[in-house]
Structures are given as structure tokens and as C-alpha cells.
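Student: coords please:
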Amino acid sequence: MKAGIDSGWFRRYGAGGARRRVLILPHAGGSAAYFHRWGREFGEDTEVLVARYPGRHVRIDEPFVLRMDELADAVTEALLPFLDLPLTLFGHSMGASVAYEVALRLEARHSVRLDGLHVSSRKAPHRLTPRALHREDDDALIAEVRRLGGTDGVPLDDPALRALVLPAIRADFTIVGTYGPRTAVPVGCPVHGYVGDQDPSLTETDMTAWADVAPLGYTQQVFRGGHFYLVEERDALIRALGGAPAGVR
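Tutor: Predicted coordinates for the structure are as follows:
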């Protein structure tokens, strides 16, 4: 069993002897805690990093980041001590855009080529159609989170808990609402896309536009489910990322 190790921007899972790393970048309103179980479901040769965005959980006292470029710059700099092993990025929803921007920065600024860029439930940068939900009231934000299926409804029905989680959701929706569309700048690694067949925010065809930034190859896998298909399809998705969930090693 691998133990979690704290490290600033990232929650780390793994021990010495890893031969590769996977960085997971959460969705809007998400946190490292959401992916806690993932850190323990990869093989012993893989160290897993899960990004911890400012303003929540152990970073609750830090100011939120409100712009994509600022967030991508910070994640890129935080990754510099972790470039001694081959690196794969996985981002879900907003995290897919963060992963793409980090990939561009690693290549342009540090001559680092990823093993792979894995993007989930998010349109390609040049096909984005931002919405100004961050300017709407709390009820509108809650309605969108529920539409996407990102919560079981309990925290948002409790006034005290809602007051805790809504600032992070609004901050991340500000990032999403002020990012894109952007030029389709290619990345120097294969790109892999994942989408639920009942996602209310985009279609399988929408996801295929990621091929425009993937001259080294693009593959796509469709899962049963909505925007958060990865809850039910966690094991299959981890296998797609090169992991080995318990029971199938």
C-alpha cells in the first residue's frame, strides 16, 4: 500500500523506485481529496501527483487563483522538481485546459516533452465557448454544478457547507469563464481524449477537435455516463492512463 506524501502544490502518492509520474488536475470546484483513491490504484512503478489548488482544504488560507494563465504558470513552476521521471498529465473538465496549458509551458520554457496528455470532458482550446456563470448569483452556480452532476447535493443544501464550497466553485468558474477560445497550438506528445456518452456539456464530436493540437496522434475513448462518468468508470480510466487498479494487476 502506498502512502500519501504532502508536497506543496501536490498531494503525492508513491514510494522510491517509481519509473514514471502521473499528474492529475481536478475539475472546477474540485480538489485533491476528490482523487484520493486514485493515488493508490496505480502500479508500484508510478508516482501519482494530484494538484491542490489554492483556497481550499490544506490551502484554505491562500487566495484563489482567478485566471488560467496564472494557474498554469504556477503549476508549471511547481512541477520543475518533478521532471526527473517521464511525466503524463491528466485533466478533467477545467483540469483538461490546465493540463494543456501546462504542457505548452513545459515544452516552450523547459524543453520537456510529456509521455502523454490526457484530457477529459472538455472542449479543445480553440473550440471553447466560455459562459459568464461566475457573474451570476449563487443559485445559478448551484444549478450548473447539479446539471453537470458534480455533487450529490448534500453540501449545497446545507447553508454552512454551501458557504464553504461556493467560493472555490465561483473562483474556478471565473477561470473557465475567462479562458478561450485560443489558438490551436500543437503539443509535442500524443493526446488522448475521454468523454461520457451522456455529457450535457459537450459531445463526442466536440472532443475530437483535440486532434487539431495533436500532430503526434490523437485517440478517443467514450464511456457510459455524464460529465462525471469517471466516478463509475474509474478503474477503466486508470487503466487507460497506464495504471493497474487493484484486482487486475
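
Student: for the rest of this, base every contact and every neighbour count on C-alpha atoms.
Tutor: Will do.

Student: which ones are touching S93?
Tutor: By C-alpha atoms under 8 Å, 6 or more residues apart in numbering, S93 lies in contact with 26-28, 119-122.

Student: okay, those residues in a markdown table with neighbour count next?
Tutor: Shown next, in a markdown table, are the contacts of S93 (neighbours: other C-alpha atoms under 10 Å):
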| residue | neighbour count |
| --- | --- |
| P26 | 25 |
| H27 | 25 |
| A28 | 22 |
| V119 | 29 |
| S120 | 27 |
| S121 | 29 |
| R122 | 26 |
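
Student: need the max-distance pair from the residues you listed.
Tutor: A28 and V119 (14.1 Å; C-alpha to C-alpha).

Student: next, the buried residues of stretch 205-218.
Tutor: Neighbour counts over stretch 205-218 (16 or more other C-alpha atoms under 10 Å) mark 206-214, 218 as buried.

Student: how about this one, so we can line them up?
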Amino acid sequence: MTKTYLRIGEPDAPVRLLAFHHAGGSATAYLPLAQDLRPGCESLLFELPGRDEGEGALRARDFEDAVARLADDFRAAVDRPSVVLAHSMGALLAHRLVGALPAQRRALVRAVVVSAARSPRSAAGHATMPQAPFVARTRESVLSDLRRFGGCPPELFEDEQLVEHFVDVLGHDLHLADTYAPADGHHAGIPYHVWYGTEDETLAPDDLHSWAECGPDTVTLRGFAGGHFYLLEQPEARLVLRDLLNGAADAP
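Tutor: This next block holds a predicted model:
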């Protein structure tokens, strides 16, 4: 079976970063971040199928299908102290996967960072449960989201074929969020860090604060300068992530 992640760093590293990309994105967006982390850290950058041209048939049918495709590789990856980093829609996938881990593996998750993400409670409240992509959302609305969230170079919008590809990928990824429903899971004992951009207009305060109601014992909120994609632009966030990885490596 094809692996669902990109691997960066030494396979025998004592600590791992397990990262999940945003809707419409890919693992490669996090390569600069992964390459800038502490020595002795291996990064596994998870990726949903169907990112490239001609791969539409490979995409997950709905949220549960996406979780099922990632679950085996994620479970196997948590075989040493790990920090989970998940941005935007990727946070819903990571939260579900962490909560489904066997107890011995779950004990190795030293921290979960959910970045620029609605909480499970908030996401469930927004889910419309369409039967297929582009039923509840139109291509025009998805294009508007692509512009509103940012993260794309301006020249992308000058290439109609490229725009159509990204609208298609983003629309199918948003379908995963539209078909999200909460599920039972175990998150007690894992510190959660809720990060956000202080200029991110796509999130309401309750989207962030209600992470405290979704299972973790400890939830710490932290804002960074920037918008929805502050994580890829803000050096301070990388420094804080390094500290979390150092703590994970040093913990008994």
C-alpha cells in the first residue's frame, strides 16, 4: 500500500513530528517548516490522496473514508514520543486519529497542536452532510474561499487551468469538513495547544475556545501575528514548535 506521508529527517530520531495539511493543500507546503526543526527530529507529513492532476478518482469519499485511509500509517508512526501538528481542516483528522489510538500509543503523544482550526463541536455545527462535493457548495463559492483564506501566490489566479485544479481539490477537501460528525475518542492526558493568527478573519472566538469541550484535559490558546496561514509565514511559531519537540524528546 502507498504510504500516506512524506518523511523528512532520520528514521531513528528520538522524537517525531506528525503533521496534517489544510484543505486544498498538500504535505509539500510543510517541507520548509519540517526542514527548519531541531536536529534529531523526524517529520512525517501526512497527505490526503488526489492532490495531483488526474487523481480525482483517488480522493476520499467523505470524512470517515479519509480517516480510514490515514489510520494505519498514523498508528504505526506513533512508536516513539511524538508531537502532532495539524492546520485548519487537518486538525479534525488529527483529533479523530489521536482519539482512536490504543492506550500505549496514545501515551507517546506528548502534545497536539491544532492550528487555525474550528473545534470539533463548531465543525459539526457547520457540517451540511451533502451526498457529494459541489452539492452544498458551488465552484464560485469555493473560488471565493480560495481567495479569502489566502496562502496562494497572486499569479495562481492568472492561470485558469491551475485555478480550476485548485478549486477542484479544495472543493473535495471541504466536502470532508461538510461530512464531519463527532465520534467517541480518548484525549485525556494529552496537552492540546490551540494556535491561531491574530488577523485571521475566518475563525470566530468560539471556534477556538470550544476545543476545551472536546476531550483534552489541558488546552492552551496562543495567538501569532498573521492571518489564516501564519504558520507557514511566522518564525515565532516555528520556535515554539521546536520547544514542544525538545520537551517531547526530553520527557521521561
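
Student: among the buried residues of stretch 205-218 of the first structure, name the ones in strands.
Tutor: Y218 (DSSP state E).

Student: for the buried residues of stretch 205-218 of the first structure, work out which two are farthest apart.
Tutor: Spatial extent of these (C-alpha to C-alpha) is set by the pair D206 and A214 at 14.8 Å.

Student: shouldn't V145 of the first structure be in contact with P155?
Tutor: No - counting by C-alpha atoms under 8 Å, V145 of the first structure stays clear of P155, with 11.6 Å between them.

Student: so which of those two has more stuff around it?
Tutor: A count of neighbours by other C-alpha atoms under 10 Å puts V145 above the other of V145 of the first structure and P155, at 18 against 15.

Student: check contacts around the more buried one.
Tutor: T151.

Student: for it, give its distance to E136 of the first structure.
Tutor: From V145 of the first structure across to E136 of the first structure, the span is 13 Å (C-alpha to C-alpha, to the nearest Å).

Student: coming back round to it: with distance to G91 of the first structure added, can I get the buried residues of stretch 205-218 of the first structure in CSV?
Tutor: Converted to CSV, these look like this (distance: C-alpha to C-alpha, whole Å):
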residue, distance to G91 of the first structure
D206, 16
M207, 14
T208, 16
A209, 16
W210, 13
A211, 16
D212, 18
V213, 16
A214, 16
Y218, 16
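
Student: and E158 of the second structure, how many neighbours does it have?
Tutor: 10.

Student: how about the one 10 residues further on?
Tutor: The number of residues packed around D168 of the second structure, counting by other C-alpha under 10 Å, is 21.

Student: which strand or helix spans it?
Tutor: Secondary structure from DSSP states H and E places D168 of the second structure in helix 160-178.

Student: going by neighbour count, list what's buried in that helix.
Tutor: Residues of helix 160-178 of the second structure classed as buried by neighbour count (16+ other C-alpha under 10 Å): 163, 165-178.

Student: with the first structure overlaid, report how far that helix is off on average.
Tutor: In this overlay with the first structure, the average offset of helix 160-178 of the second structure from its partner residues is 1.4 Å by mean C-alpha distance after the TM-score superposition for the first structure.
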